[in-house]
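> Got a predicted structure here, sequence first:
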Amino acid sequence: MSEPLLNIQHERLSFFTPAGEVKALNDVTIQMYQGDVLGIVGESGSGKSVTAYSIMGLIAHNGKIIGGTIDFNGHRINELTEKEMQKIRGNEVSIIFQDPMTSLNPVFTIGNQITEVIRLHTNKSKKEALERAEELLNLVGINEPKKRLKQYPHELSGGMRQRVMIAMALACEPKLLIADEPTTALDVTIQAQILELMMELRQKIDMSIIMITHDLGIVASMCDKIAVMYAGKIVEYGKTEDIFYNPKHEYTRGLLRSIPVLTEKEHRKLVPIEGTPVDLLNPPKGCPFAPRCNSCMKICLREMPEYTYITEDHYSACWLLQKEAYMKGGENS
């Protein structure tokens, strides 16, 4: 197998605030190869977006990577200067933010904003950049692209603004596209169109995608693998079918129990995950999900479990799996 496009090993990232150290990421490891589509799911504050922004080198001024490494496309990201990162950002890795209205500048036309990205990262002239911008708007399915280039963000609908954001992200044909909840503010019909568009573009330019979302339905339809995050740690990782049909961590099971199933004949109550998320200023010694877990054991509160591998591509950090493995070992001996 070729070298991974993205290789994050044991990343630890903290934000240093007046209240203390917020341990946002705690030993995160991710590997992605060219063409992979990875979904990162978890509730708000689990570390999904922080993981993505650390790949882009977009950590807030009070944030610092205090352990581990981030290797992307031959670059050691956590050792690069801001000037070096500017050459990679937008060129080799791009991001689509959650709300296009706050990401687009209201005082510049769409054409100005797309051509700025193109001219920053390529040697194209102003005329060539405008032609490329028109080509990109065509590519993302925006009608009358010449007219749209002269318009301002407020003159476009939400779906069209999001398509403009995708066009900007794809301007330099990046190796990796990070989509941070790109469809949250859109209605269901436009959401489906945007996701379909992203998958089509992935095929055209052999691009890898990281999809950050709360919506398990989205990752089921478009991702090859899923990383389930909780309290700054990946608690379960595996192929999409493994996560949906053979979940091993109690948090993953809780997420799946809270999804409505439309195909069932009988009505089924949705089961919420009781309790509140962990305070990352004072994270627990043991498993961070233990206080909310119905199957919690004494050891769960004392120690963080190692990963147990169910298959080569499917692993989870849960003491119940360690217990199962021990019991099986006892039965076989």
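Received it, and whenever you're ready, just let me know what you need. This is a predicted model, so every value here is computed, not measured. Numbering: from 1, shown residues only.

> Every contact and neighbour count from this point should use C-alpha atoms.
Noted.

> Could you check stretch 217-229 and say which residues are buried?
Going by neighbour count (16 or more other Cα atoms under 10 Å), the buried part of stretch 217-229 is 218-220, 222-229.

> which one of these sits closest to residue 252?
Nearest to residue 252 among the buried residues of stretch 217-229, counting by Cα to Cα, is residue 228 at 6.9 Å.

> what secondary structure does the closest one sit in?
strand (DSSP: H, G, I helix; E, B strand; the rest coil).

> from memory it sits against residue 38, does it?
No: using Cα atoms under 8 Å, residue 228 is not in contact with residue 38; the gap is 10.6 Å.

> where do the helices sit along the protein?
48-56, 82-88, 100-103, 110-121, 126-139, 145-149, 158-169, 188-205, 216-222, 240-245, 250-257, 298-302, 319-332 (DSSP state H).

> contacting residues around residue 76?
69-70 (Cα atoms under 8 Å, 6 or more residues apart in numbering).

> And the furthest pair within the buried residues of stretch 217-229?
Applying Cα to Cα across the buried residues of stretch 217-229, the maximum distance is between 222 and 229, 18.3 Å.

> Nearest residue to the middle of this structure?
residue 212 (3.0 Å; Cα atoms, centre = their mean).

> ok, now how distant is that one from residue 25?
15 Å (Cα to Cα, to the nearest Å).

> Also residue 71?
17 Å.

> And for residue 302?
Distance from residue 302 to residue 25, by Cα to Cα: 20 Å.

> of the two, who's got more company?
Shown here are residue 302 and residue 25; by other Cα atoms under 10 Å, residue 25 has more neighbours (27 against 13).

> wait, that one sits on residue 15?
No: using Cα under 8 Å, residue 25 is not in contact with residue 15, being 9.6 Å away.

> so who does the residue lying closest to residue 97 once chain neighbours are set aside touch?
Distances taken as Cα to Cα, 6 or more residues apart in numbering place residue 180 nearest to residue 97, at 5.3 Å, with adjacent residues excluded. Residues in contact with residue 180, defined by Cα under 8 Å, 6+ apart, are 49, 95-98, 211-213.

> Redo those as a markdown table? Include distance to residue 292.
Below are the contacts of residue 180 laid out as a markdown table (distance: Cα to Cα, whole Å):
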| residue | distance to residue 292 |
| --- | --- |
| 49 | 23 |
| 95 | 33 |
| 96 | 33 |
| 97 | 31 |
| 98 | 29 |
| 211 | 26 |
| 212 | 23 |
| 213 | 22 |
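
> Just those residues: which are in strands?
Among these, the residues falling in strands (DSSP state E) are 95-96, 211-213.

> Neighbours of residue 62, how many?
Residue 62 has 10 neighbouring residues, counting by other Cα under 10 Å.

> same question, the one 4 residues further on
When neighbours are counted by other Cα under 10 Å, residue 66 registers 15.

> so what's it up against?
Residue 66 neighbours (Cα under 8 Å, 6+ apart): 11-14.

> The structure to be compared is supplied as follows:
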Amino acid sequence: MNEYLVDVRNERLSFFTPAGEVKALNDVSLFVRQGEVLGIVGESGSGKSVTAYSLMGLTAHPGRLVGGDLYFNGHHINEMKERDMRKMRGNEVSIIFQDPMTSLNPVYTIGNQIVEVILLHTDKNRQQAHERARELLQLVGINEPDKRLKQYPHELSGGMRQRVMIAIALACEPKLLLADEPTTALDVTIQAQILELMMDLKKKLGMSIIIITHDLGVVAGMCDRIAVMYAGKVVECGTTDEIFYHPSHEYTKGLLQSIPNLNEREHKRLVPIEGMPVDMLNPPKGCPFAPRCGSCMKICLKQMPDYTQLSDTHYSACWLLDKAKFESQGDVQA
């Protein structure tokens, strides 16, 4: 019996395009325990959403899993057929898609869209499904639920539409909730309300959450652990405190340096990460962050480092952790 609810082992996933093979995920390993919140952070194109969608069998064409094993709640996802995946989606794992503005169908009422999910995944009749939809809207903090069920998406604000998306995701009380940029396009007040709502629902329902974001401020207050992704790889993973207070990978340090610090007495300029993301059609032989790293050594350009275990919960893939050894061998800064 696997001790983890989610266990991704050495996942490799590529998109086979006319221009060539885009290696979107390259040897990704992650795990999530029951009731745990994992944050996956990184810039656009780092592989965050692709990792989450692959857990639900939602990899878009022409993407294909080419290696590794994915386990969820006792299921070996690699070997599941589409009809079994459909039973799992919604019932055991649900997703909040990135943009609530476009995720809801504009020609159906809110009630129709929630009821459809309940009828599809449960044995409730239409009347029971309608009552369950009303309960879900109350659960996610939407006032006047009877009125909202009859409204169309364009009649609701962005924050309310995001709450509707959460209600749909929670319709069958899943064991795992995937939240893909759940606060995109929301102002900071509504953003805080949505994150607080997700944490309250986690406590009530006992579910696990994987939250995908490029905003480290979002994960700081709600995640137990954080995985930092860059160019289809997990470059560092640890508890929230370890990532924020003891970052060991240069990319993680760069992300942290680009966040404004309101506690500083003196005004300081933000330090951007120079350069551009790597070309995933032709990924480098060594560390993918090496071309943008201010502390790059010759070995960084030649070979991908192994993970260095910094504690029981913290590991990082960076040659700088073995810098003294390589300086003695002549692999000095490039």
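Now that the structure is in, tell me what you want to look at. Being a predicted model, the structure only gives us computed values, none of them experimental.

> And the TM-score between these chains?
Here the superposed chains carry a TM-score of 0.96, computed using TM-score structural alignment, normalised by the length of the first structure; 327 aligned residues with a Cα RMSD of 1.2 Å.

> ok, back up a step: among the contacts of residue 66 of the first structure, which ones are in strands?
11-14.

> Dump the residues you listed to a markdown table, plus distance to residue 146 of the first structure and neighbour count.
As requested, those are exported to a markdown table (distance: Cα to Cα, whole Å; neighbours: other Cα atoms under 10 Å):
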| residue | distance to residue 146 of the first structure | neighbour count |
| --- | --- | --- |
| 11 | 44 | 22 |
| 12 | 46 | 21 |
| 13 | 44 | 26 |
| 14 | 45 | 22 |
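
> Closest to residue 112 of the first structure out of those?
Proximity of these to residue 112 of the first structure was ranked by Cα to Cα; the top entry is residue 13 with 35.5 Å.

> Am I right that the closest one is in contact with residue 70?
No: counting by Cα under 8 Å, residue 13 of the first structure does not reach residue 70; the two are 11.5 Å apart.

> Just send the buried residues of stretch 217-229 of the first structure back as a markdown table, with distance to residue 190 of the first structure too.
Converted to a markdown table, these look like this (distance: Cα to Cα, whole Å):
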| residue | distance to residue 190 of the first structure |
| --- | --- |
| 218 | 13 |
| 219 | 17 |
| 220 | 18 |
| 222 | 16 |
| 223 | 19 |
| 224 | 22 |
| 225 | 24 |
| 226 | 24 |
| 227 | 26 |
| 228 | 26 |
| 229 | 27 |
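
> Which one of those is nearest to residue 202 of the first structure?
Closest to residue 202 of the first structure, out of all of these and judged by Cα to Cα, is residue 222, at 10.8 Å.

> residues near the closest residue to residue 138 of the first structure other than its chain neighbours, how many?
In this structure, residue 138 of the first structure finds its nearest non-sequential neighbour in residue 145, 6.4 Å apart by Cα to Cα, 6+ apart. Residue 145 of the first structure has 18 neighbours, counted by other Cα under 10 Å.

> Leaving out the residues flanking it, which one is nearest to residue 32 of the first structure?
residue 6 (5.0 Å).

> Could you give the number of residues near that neighbour?
21.

> Same question for residue 173 of the first structure.
By other Cα under 10 Å, 20 other residues sit near residue 173 of the first structure.

> what does residue 260 of the first structure give?
Using other Cα under 10 Å, residue 260 of the first structure has 13 neighbouring residues.

> Now for the residue nearest to residue 32 of the first structure: which residues touch it?
30-33, 70-73 are the contacts of residue 6 of the first structure under Cα under 8 Å, 6+ apart.

> Quick check: the gap between it and residue 239 of the first structure.
17 Å.

> ok so, going back, relative to residue 60 of the first structure, which of the buried residues of stretch 217-229 of the first structure is nearest.
Using Cα to Cα, residue 229 comes nearest to residue 60 of the first structure of these, at 20.6 Å.

> so what's the nearest residue to that closest one once chain neighbours are set aside up against?
Leaving aside its sequence neighbours, residue 229 of the first structure sits nearest to residue 42 (Cα to Cα, 6+ apart; 5.1 Å). Counting by Cα under 8 Å, 6+ apart, residue 42 of the first structure touches 48, 213-214, 228-230.

> possible to save these as TSV with distance to residue 19 of the first structure?
Listed next are the contacts of residue 42 of the first structure as TSV, based on distance: Cα to Cα, whole Å:
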residue	distance to residue 19 of the first structure
48	22
213	29
214	28
228	28
229	24
230	22
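
> From residue 304 of the first structure, how far out is residue 40 of the first structure?
Taken as Cα to Cα, the span from residue 40 of the first structure to residue 304 of the first structure is 21 Å.

> which one of the two has more residues nearby?
Higher neighbour count among residue 40 of the first structure and residue 304: residue 40, with 26 against 17, using other Cα under 10 Å.

> measure the aligned partner of the more buried one in the second structure to residue 241 of the second structure for me?
When the second structure is aligned by TM-score structural alignment, the residue opposite residue 40 of the first structure is residue 40. In this view, residue 40 of the second structure and residue 241 of the second structure are 15 Å apart by Cα to Cα.

> same deal with residue 261 of the second structure?
16 Å.

> For residue 95 of the second structure, give me its contacts.
By Cα under 8 Å, 6+ apart, the neighbours of residue 95 of the second structure are 169, 177-180.

> Over in the first structure, see which of these survive.
Shared with the first structure under both residues aligned by TM-score structural alignment, their matches' Cα atoms under 8 Å, the contacts from the contacts of residue 95 of the second structure are 169, 177-180.

> Could I get these in a markdown table, plus columns for distance to residue 85 of the second structure?
Output for those, formatted as a markdown table (distance: Cα to Cα, whole Å):
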| residue | distance to residue 85 of the second structure |
| --- | --- |
| 169 | 16 |
| 177 | 16 |
| 178 | 16 |
| 179 | 19 |
| 180 | 19 |
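
> Just name the closest of these to residue 206 of the second structure, please.
Using Cα to Cα, those come closest to residue 206 of the second structure at residue 177, 10.8 Å.

> Would you indicate which residues of stretch 308-325 of the second structure are buried?
308, 314-320.

> Same check on stretch 38-51 of the second structure?
So stretch 38-51 of the second structure, judged by 16+ other Cα under 10 Å, has buried residues 38-43, 45-51.

> Over in the second structure, tell me which residue corresponds to residue 71 of the first structure.
Under the alignment (TM-score structural alignment), residue 71 of the first structure pairs with residue 71 of the second structure.

> tell me the contacts of that match?
Taking Cα under 8 Å, 6+ apart, one finds 5-8, 77 in contact with residue 71 of the second structure.

> swap in residue 291 of the first structure?
By Cα under 8 Å, 6+ apart, the contact set of residue 291 of the first structure is 275, 301.
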